[in-house]
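# Provide a 3D model corresponding to the input given below.
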Amino acid sequence: MNNAIVDRIGKSLLIILIVAVIWIIVSKMTKAYRTRKNGGTPLSRASSLKSVISDLIKGAIILLVVLTILQINGVDVTSLIAGLGVVGAVVGLALQDFLKDIIMGIHILIDGFFDIGDLIQYENEEGVVVSFNLRTTKIKSVDDDDIITICNRNIMSVVKRSGEVYIHFPMPYELKASDAEAAIAEMISRAKLNANTSDQVLADTGHTGDVPNRSDKSEKHKNTGSIYTDIGVESIADVRYLGTTGFESSYIDYLIVIEPVKPELYKRARRAFLRISQDVLDEKNIAIPFDQIDVHVK
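Predicted coordinates:
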């Protein structure tokens, strides 16, 4: 009797030891492969997917080891599996939303809906993805830096944003096309010039944040630095004129696209460009047209 117990315990410990050694070896090999494959910095989505698959395999191995040890120690595994099936069905019904989150989380990873650092829109909120797991996605709002948690089962309502800003500029019909395009060219030139100057100011003063402090400018740039630094011109990476997009009832519509330094800075870049445009329009005495109603009285 005692020999039988010792024999079962020995077999159980041997199985645990073998599985533990294999587990450690495979884990180290997988980690080394992932690091070598991606140059020392694994891609977040690929890393997450591999982590999920790894967790599923580990769970299956643990379950198999437990059932094997129970079988060795005389437990009726067949009845146990049947009981677990019934319990699993009940738990599955009770945790439908949880399971939906898990399934959609895997779906996100496999199809690459978005990655950490992407700008996405969820309902009326826009933010940068700061963390992701199989159940939830967390984004940092571009408006107030609030952290918003989204259940993955709602993934179909999420839109990935490019960050580019399209601005429609209305110009009066009385203004020649050449003059309108000259004004737009001045806006773009001034935006690029001030963005580059602002970048140089940040480099010379050692600023690394998104919002520079104008009072900390060096003597070298006090008189030559961008006058638009405080309104976020440093967030503009590029500005392009796309041409005429329509002839409306009271104005001609011109289209401009702004590319921000980072997608989440697109609102700051838009505000900065509009402020620069306002100065150019004032200097050239160009009034933005607005809809008017003519009333004829007999």
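# hey, let's count contacts and neighbours off CA atoms from now on
Fine.
# Spit out the contact partners of V280.
Residues in contact with V280 (C-alpha atoms under 8 Å, 6 or more residues apart in numbering) are A183, E186, M187.
# Repeat the analysis, applying 7 Å as the threshold.
Neighbour list for V280: A183, M187 [criterion: C-alpha atoms under 7 Å, 6 or more residues apart in numbering].
# Give me the distance between it and N196.
From V280 across to N196, the span is 18 Å (C-alpha to C-alpha, to the nearest Å).
# what's around V128, how many residues?
V128: 24 surrounding residues under other C-alpha atoms under 10 Å.
# which secondary structure element contains it?
For V128, the enclosing helix or strand under DSSP states H and E is strand 125-132.
# Beyond that strand, next helix or strand please.
strand 136-141.
# could you say what helices and strands that following strand packs with?
If contacts are counted by 3 or more C-alpha pairs under 7 Å, 6 or more residues apart in numbering; DSSP states H and E, strand 136-141 sits against strand 125-132, strand 147-151.
# what's the angle between the strand holding V128 and strand 136-141?
130 degrees (axes from the mean of the first three to the mean of the last three C-alpha atoms, to 10 degrees).
# List the buried residues in strand 125-132.
E126, G127, V128, V129, V130, F132 (16 or more other C-alpha atoms under 10 Å).
# returning to that earlier point: can you put the helices and strands packed on strand 136-141 in TSV and add distance to N2?
Below are the helices and strands packed on strand 136-141 laid out as TSV (distance: least, C-alpha to C-alpha, whole Å):
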stretch	distance to N2
strand 125-132	52
strand 147-151	54
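# Out of those strands, which is closest to V239?
strand 125-132 (22.3 Å; C-alpha to C-alpha).
# and the closest one, what other elements does it pack with?
strand 119-122, strand 136-141.
# quick one: buried residues of the longest helix along the chain?
Longest among the helix segments of the chain by residue count, using DSSP state H, is helix 2-37. Buried residues in helix 2-37, counted by 16+ other C-alpha under 10 Å: R8, S12, R34.
# just these now: which is nearest A89?
S12 (29.9 Å).
# Disregarding flanking residues, what is the spatial nearest neighbour of that closest one?
I69 (5.5 Å; C-alpha to C-alpha, 6 or more residues apart in numbering).
# Please apply the same query to T136.
C151 (4.6 Å).
# Tell me how many other residues surround the one you found.
C151, neighbours per other C-alpha under 10 Å, totals 19.
# pretty sure it contacts T137?
Yes. With contact defined as C-alpha atoms under 7 Å, C151 reaches T137; the gap is 6.5 Å.
# Here is a second sequence; please produce its structure as well for comparison:
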Amino acid sequence: MKKNVVKFVFLGLALLFLVFASLGQYIFEEGSTLYELSRDNIGKFFGVVDFFKNNVDPIVETLAVIVFLWVVAYLFTLLINVVTKRGKRSKTIGDLLQSVVKYGSVIIGIFLILSAWGVSSPTLLASAGILALAISFGAQSLVEDILAGLFIIFEKEFVVGDIIQVADFRGRVIEMGVRTTKLEDVNGDVQIINNSDIRSAINTSYKYSPVICDVSISYGADLVKVEEVIKSNLERIKKAIPQIKEGPFYFGVQELGNSSVILRIYAKSEETDKYQARRLLNREVKLIFDENKIEIPFNQLDVHMKE
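Down below sits the predicted model:
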């Protein structure tokens, strides 16, 4: 509380000082000490009114440039959103174009505003060349990020909406820019990764992901009958689980376990749906087994007593 009070006091004093420096010559009587102090001394550095009076044209032109570029950037953004509305790859390219429009409008605006304030075009071009040279030496990582982002997009390594794994972080791509990529994991945590740091990324959304159900039956069960029950209900399972894109298929005996015979049912779904599809597949198989009186055994141990 004490720190906040001190901050407000200093802020108030600063505002009073600016008002005195800028408007003192209009408030105090001409010829008074405060009038002379505000006009001839402090007013030289904080003459806000005089500044606006003497620079009306550049200020108006600056405001016009800002408003014009904002409107143009906004219209381009709307157009990009409409054109790239459908498809993951279209949205990825749309995000990239929006980043280019944003940064490009800022750079163009800086040049136009400096030109409005009397900076000559040769000076601007020379400054741009020096700036580009400084970036090439001092901001190599920035250039690497931009080039890496362009290669990722045009080589279709992944797009917005894909599930990828970079190092130890696995998540869905929620945004791709010219410099960084944002991933969101199942917990909602967002990691921002520089494009140049994305190496050996695993794209799990490139194809449909497997959905596997391994179900056990006892050794005493009629294997042929159980297989007939599974095969006859595959279409029912597919209708009951809309997340399944391919299958399901019965793959046969997966393993001869210690206490049971393990059968495998296989399907495919989108990467984002595979866990829910697996839960629903397990549920449907359990219901089908219950309806057909097929027992799913639990772990058993036979103990033989020596006489």
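# thinking again about what came up before, host element of the residue nearest to S12 of structure 1?
Using DSSP H and E, I69 of structure 1 falls in helix 44-72.
# what's the offset of whichever helix or strand comes after that helix from the middle of its chain?
Per DSSP H and E, the first helix or strand lying C-terminal to helix 44-72 of structure 1 is helix 77-94. Relative to the centre of its chain, helix 77-94 of structure 1 is centred 39 Å away, using C-alpha atoms, centre = their mean, to the nearest Å.
# for the very next helix or strand once past helix 77-94 of structure 1, which positions count as buried?
Once the chain leaves helix 77-94 of structure 1, the next helix or strand it forms, by DSSP H and E, is helix 96-111. Neighbour counts over helix 96-111 of structure 1 (16+ other C-alpha under 10 Å) mark L99, K100, D101, I102, M104, G105, I106, H107, I108, L109 as buried.
# Contacts only, for the third one.
Think D101 of structure 1. So D101 of structure 1 contacts L134, R135, C151, N152, R153 (C-alpha under 7 Å, 6+ apart).
# residues near the residue nearest to S12 of structure 1, how many?
Using other C-alpha under 10 Å: I69 of structure 1 sits among 19 other residues.
# Look up how far K37 of structure 1 lies from it.
37 Å.
# ok now do E125 of structure 1, which residues does it touch?
S141.
# Next one: it from F113 of structure 1, what distance?
17 Å.
# So E259 of structure 1 sits against A237, correct?
Yes. Counting by C-alpha under 7 Å, A237 is a contact partner of E259 of structure 1 at 5.5 Å.
# the more surrounded of these two?
Shown here are E259 of structure 1 and A237; by other C-alpha under 10 Å, E259 has more neighbours (21 against 16).
# What does the more buried one correspond to in structure 2?
Taking TM-score structural alignment, the alignment pairs E259 of structure 1 with S269 from structure 2.
# which residue ranges form the helices in the stretch 101-250 of structure 1?
Using DSSP state H, counting those that start in this stretch, the helices of the stretch 101-250 of structure 1 run over residues 177-205.
# And V224 of structure 2, how far from V56 of structure 2?
92 Å.
# Oh, that last question was meant for S99 of structure 2, not what I typed.
33 Å.
# what does T33 of structure 2 give?
In terms of C-alpha to C-alpha, T33 of structure 2 sits 30 Å off from V56 of structure 2.
# With mean neighbour count as new columns, can the helices and strands packed on strand 125-132 of structure 1 be given to me in CSV?
Below are those laid out as CSV (neighbours: other C-alpha atoms under 10 Å):
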stretch, mean neighbour count
strand 119-122, 20
strand 136-141, 20
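# which one of those strands lies closest to I22 of structure 1?
Going by C-alpha to C-alpha, the one of these nearest I22 of structure 1 is strand 136-141, 31.8 Å.
# Now which residue in structure 1 aligns to R170 of structure 2?
R170 of structure 2 maps onto E126 in structure 1, by TM-score structural alignment.
# what do you get for L183 of structure 2?
Match for L183 of structure 2 (TM-score structural alignment): I139.
# Let's have the buried residues of helix 2-37 of structure 1 in a markdown table, adding distance to M171 of structure 1.
Formatted as a markdown table, the buried residues of helix 2-37 of structure 1 follow (distance: C-alpha to C-alpha, whole Å):
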| residue | distance to M171 of structure 1 |
| --- | --- |
| R8 | 88 |
| S12 | 82 |
| R34 | 55 |
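# Of those, just say which sits nearest to D118 of structure 1.
Using C-alpha to C-alpha, those come closest to D118 of structure 1 at R34, 22.2 Å.
# Look up how far D111 of structure 1 lies from that closest one.
With C-alpha to C-alpha as the criterion, R34 of structure 1 and D111 of structure 1 are 20 Å apart.
# who's in contact with stretch 108-126 of structure 2?
P58, E61, T62, V65, I66, L69.
# what's the closest non-adjacent residue to the fifth one?
Excluding its sequence neighbours, the residue lying closest to I66 of structure 2 (C-alpha to C-alpha, 6+ apart) is G109, at 6.8 Å.
# what's the counterpart of the one you found in structure 1?
Aligned partner of G109 of structure 2 by TM-score structural alignment: I62.
# what about that match, distance to I53 of structure 1?
For I62 of structure 1 relative to I53 of structure 1 (C-alpha to C-alpha), the value is 14 Å.
# And for I188 of structure 1?
Applying C-alpha to C-alpha to I188 of structure 1 and I53 of structure 1 gives a distance of 49 Å.
# burial measure for L255 of structure 1, as a count.
Counted with other C-alpha under 10 Å, L255 of structure 1 comes out at 17.
# List the residues that contact it.
Y166, I167, H168, F169, Y241, L242, G243, T244, T245.
# Filter those residues down to the buried ones.
Buried among the contacts of L255 of structure 1 by 16+ other C-alpha under 10 Å: Y166, I167, F169, Y241, T244.
# between those, which is nearest G92 of structure 1?
Y166 (46.7 Å).
# so what's the closest one closest to, chain neighbours aside?
In space, Y166 of structure 1 is closest to V257, 4.5 Å off (C-alpha to C-alpha, 6+ apart).
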